[in-house]
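coords please:
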Amino acid sequence: MSAQIVHANKIEGQCTCGAVRYRVQDNMAAFKLCYCSFCQKASGSAHVTNAFTTPEQIEWLDGQDKLATFDVPNSQVRRVFCRVCGTTLPF
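As a prediction, the model looks like this:
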């Protein structure tokens, strides 16, 4: 996922193929490292850095119809990604 700060309080990004573009209001409630097995599998690494915000802070600029979700059964874990290239996206 490619992201860049465009204003002092906004971050814009897109998926790898460019089909989905978004803007996030930079009011992140927290940043946390997660070492759970789901995050390890999803990222292919030992941990993932997660930034937390509310859905109201996410503005979809293009490609919202290309979004797909996966909810891990018996969990509060949700993964949102681009249907075209599989890039993980904010949710």
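
going forward, measure contacts between C-alpha atoms and count neighbours the same way
Fine.

Okay, helices next: where are they in this structure?
In the chain, the helices defined using DSSP state H lie at 37-43.

Identify the residues contacting residue 61.
Shown in contact with residue 61 (Cα atoms under 8 Å, 6 or more residues apart in numbering): 20, 21, 22, 23.

Repeat the analysis, applying 10 Å as the threshold.
12, 13, 14, 20, 21, 22, 23 (Cα atoms under 10 Å, 6 or more residues apart in numbering).

how many other residues sit next to the last one?
Using other Cα atoms under 10 Å as the criterion, residue 23 is surrounded by 21 other residues.

Adding distance to residue 42 as columns, could you present the contacts of residue 61 in JSON lines?
Converted to JSON lines, those look like this (distance: Cα to Cα, whole Å):
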{"residue": "12", "distance to residue 42": "22"}
{"residue": "13", "distance to residue 42": "19"}
{"residue": "14", "distance to residue 42": "18"}
{"residue": "20", "distance to residue 42": "19"}
{"residue": "21", "distance to residue 42": "21"}
{"residue": "22", "distance to residue 42": "21"}
{"residue": "23", "distance to residue 42": "23"}
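
Please give the structure of this sequence too, so both can be compared:
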Amino acid sequence: MTSNSTTYEGGCTCRQVRYRMTAKPLFVHCCHCRWCQRETGTAFALNAMIEADRVELLSGEPEPVMTPSASGRGQKIWRCPTCRIAVWSNYGSAGDAVRFVRVGSLDEPDRLPPDIHIFTSSKQPWVVLPEGAPAVTEYYDTKKTWPAESLARREALRAKRS
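Below you'll find the predicted structure:
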């Protein structure tokens, strides 16, 4: 665990794979789409989006598992080779530059509640969102939803890729 408010450590169940996020995530999604429900075996996926270069691998070597996605571009889910726990994903649209860290794999997952609930049109009816929680039926406009600091980091990332 860490006491620094801008670093977050996590890993898999068997502790072979350990990582550290060295910055606050760009944004945290709670996705209620059917694909996330199927891939996680639960009602939703909680992902912290962060630049790949801000995730340090402390031990182990996760393995990518290619899976289909609704976009048709696929998704790489990085899993511990021993216990098979997912620690992060890369989506086709963002490439390898952005990791979607599984918040549940953090040592202190309660430090990163969702910034928004997405694809609530397919949310399980028994999941009750907190009153006032930002939520959209499908996806959202990043420019209108993300904080200015995250938008600036996103633009810096895009500039590096060009």
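
Next, the TM-score between them, please.
Superposed pair, TM-score by TM-score structural alignment, normalised by the length of the first structure: 0.80. Supporting alignment: 86 aligned residues with a Cα RMSD of 1.7 Å.

returning to that earlier point: preserved in the second structure, out of the contacts of residue 61 of the first structure?
Here the contacts of residue 61 of the first structure are checked against the second structure with both residues aligned by TM-score structural alignment, their matches' Cα atoms under 10 Å, and the contacts held in both are 12, 13, 14, 20, 21, 22, 23.

I figured the first one hits residue 59, correct?
Yes - applying Cα atoms under 10 Å as the test, residue 12 of the first structure and residue 59 come out as touching, 9.2 Å apart.

In terms of neighbours, single out the busier of those two.
Counted by other Cα under 10 Å, residue 12 of the first structure and residue 59 do not tie: residue 12 has more neighbours, with 20 against 14.

Give the closest residue to the more buried one in space, chain neighbours not counted.
Spatial nearest neighbour of residue 12 of the first structure, excluding adjacent residues (Cα to Cα, 6 or more residues apart in numbering): residue 23 at 4.2 Å.

I'd assumed residue 57 was in contact with residue 29 of the first structure.
No - Residue 29 of the first structure lies out of contact with residue 57 (Cα under 10 Å); the separation is 11.1 Å.

More neighbours: which of those two?
The neighbour comparison of residue 29 of the first structure against residue 57 (other Cα under 10 Å) goes to residue 57, with 15 against 9.

what's the counterpart of that one in the second structure?
Residue 57 of the first structure maps onto residue 54 in the second structure, with residues paired by TM-score structural alignment.

do residue 84 of the first structure as well
In the second structure, residue 84 of the first structure lands on residue 82 (TM-score structural alignment).

now residue 70 of the first structure
In the second structure, residue 70 of the first structure lands on residue 65 (TM-score structural alignment).

Contact partners for that match?
Going by Cα under 10 Å, 6+ apart, the list of residues near residue 65 of the second structure reads 75, 76, 77, 78, 79, 84, 86, 89.

show me where the first structure has strands.
Secondary structure of the first structure by DSSP state E: the strands cover 2-7, 10-14, 21-25, 30-34, 48-52, 58-62, 67-71, 78-82, 88-89.

which stretch among those strands comes nearest residue 40 of the first structure?
Checking the strands of the first structure against residue 40 of the first structure by Cα to Cα gives strand 48-52 as the closest, at 7.2 Å.

Contacts for the closest one, please.
Strand 48-52 of the first structure has contacts (Cα under 10 Å, 6+ apart) with 26-36, 38-40, 42, 90-91.

now swap in stretch 28-43 of the first structure and tell me
For stretch 28-43 of the first structure, the external contacting residues (Cα under 10 Å, 6+ apart) are 44-54, 57, 72, 77, 79, 88.

Looking at those, which is nearest residue 2 of the first structure?
Of all the contacts of stretch 28-43 of the first structure, the one with the least separation from residue 2 of the first structure (Cα to Cα) is residue 88, at 10.4 Å.
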